[in-house]
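**Student:** mind looking at a prediction? Sequence and model below.
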Amino acid sequence: MSNITFNHSFFSYPQSLKDLVSEGRVDFGVWYLMNDDETVRRFRGLQTRYPERTLYPFARRGDNDDIACFEDVDSTLVHIIHDFADSGWEQREVLPNIDAWLEYIEECNLQDGW
């Protein structure tokens, strides 16, 4: 298993995300930050499944196919994507930034008893 760096040539991930890694905050109950290998694999898969979008994944929900991504259109927004859904049905949520995503996953954990 590789490290979590978010240093990929295909996207410049925000410093706030890299700060979570440097602080050791990579596991968030039902959600977790993906390691570099999984990030690259999911990036390539998303390009195949949703060719009309450019999604850059960084986290995954462990109990279903939801993943958190940035999108080329606005790289500050966090998109919750239900991966493997039919194209056009994949979008679950759009959050304004990483801090809002952290609040969202805290709510997910409360709802799921984590």
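**Tutor:** Right, received. Where do you want to start? Residues are numbered from 1 along each chain as shown.

**Student:** from now on I want contacts and neighbour counts done on CA atoms only, so please keep to that.
**Tutor:** Fine.

**Student:** element containing S87?
**Tutor:** Of the helices and strands defined by DSSP states H and E, none includes S87.

**Student:** for it, grab the count of nearby residues.
**Tutor:** 13 (other Cα atoms under 10 Å).

**Student:** another structure for you, compare them:
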Amino acid sequence: MNIKSQFENIQLPDGFVYPKSFMEFIKLEPLPDLKPWWFLHKYAGTSEAWLKTVREQYPNRRLVPFAKMEHTDDVVCFDASGPSSDPIVHYVHTYASPGWEDRGHVINFDAWLKAAIADAQQFKAADEQE
């Protein structure tokens, strides 16, 4: 997969650049299974569609979504409100009224990845018990 082509058509906020740790991680083949999380870029047009959705719903925030939790409206987004090579990651419950969408944040992609790995381990353990 050509990672660069996955992001070429996305109209990112001025000055925003995906963090290096994110770009290096998504180049892994295959990507580690982080279910229930999945990366938006894996499906054509999904990154752009979620970016548009988040912009429309929360026009006062500058967010760049990159992953979604299955079976929910929760997405994780980079904070594009200011220049940063390692932006904060926000948990956003889309379709909630503005002001109610915030589900917390972590300091950067690496912190989110650590939490997502823990989520995936819990998800798999719960699946095995069923």
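**Tutor:** Perfect, thanks for sending it. Since the model is a prediction, treat every value here as computed from it, not as a measurement.

**Student:** which stretch of helix or strand covers the residue positioned nearest the centre of the first structure?
**Tutor:** Residue closest to the average C-alpha location in the first structure (Cα atoms, centre = their mean): A68, at 2.4 Å. In the assignment (DSSP H and E), A68 of the first structure maps to strand 66-71.

**Student:** whereabouts in the second structure does that strand align?
**Tutor:** Mapped onto the second structure using TM-score structural alignment, strand 66-71 of the first structure spans residues 74-79.

**Student:** where do the helices sit along the second structure?
**Tutor:** 3-7, 20-25, 46-57, 109-129 (DSSP state H).

**Student:** just the ones you listed: most buried one?
**Tutor:** helix 46-57 (a mean of 17; mean count of other Cα atoms under 10 Å).

**Student:** returning to that earlier point: which strands or helices does the strand holding A68 of the first structure pack on?
**Tutor:** Using 3 or more Cα pairs under 8 Å, 6 or more residues apart in numbering; DSSP states H and E as the contact test, the elements touching strand 66-71 of the first structure are strand 55-61, strand 74-82.

**Student:** mind giving me the packing neighbours of the longest one?
**Tutor:** Using 3+ Cα pairs under 8 Å, 6+ apart, the elements in contact with strand 74-82 of the first structure are strand 66-71, strand 91-95, helix 98-111.

**Student:** in it, what's buried?
**Tutor:** Judged by neighbour count using 16 or more other Cα atoms under 10 Å, the buried positions of strand 74-82 of the first structure are S75, T76, L77, V78, H79, I80, I81, H82.

**Student:** go ahead and confirm the fifth one touches E90.
**Tutor:** No. The pair H79 of the first structure / E90 is not scored as a contact, 9.9 Å apart, by Cα atoms under 8 Å.
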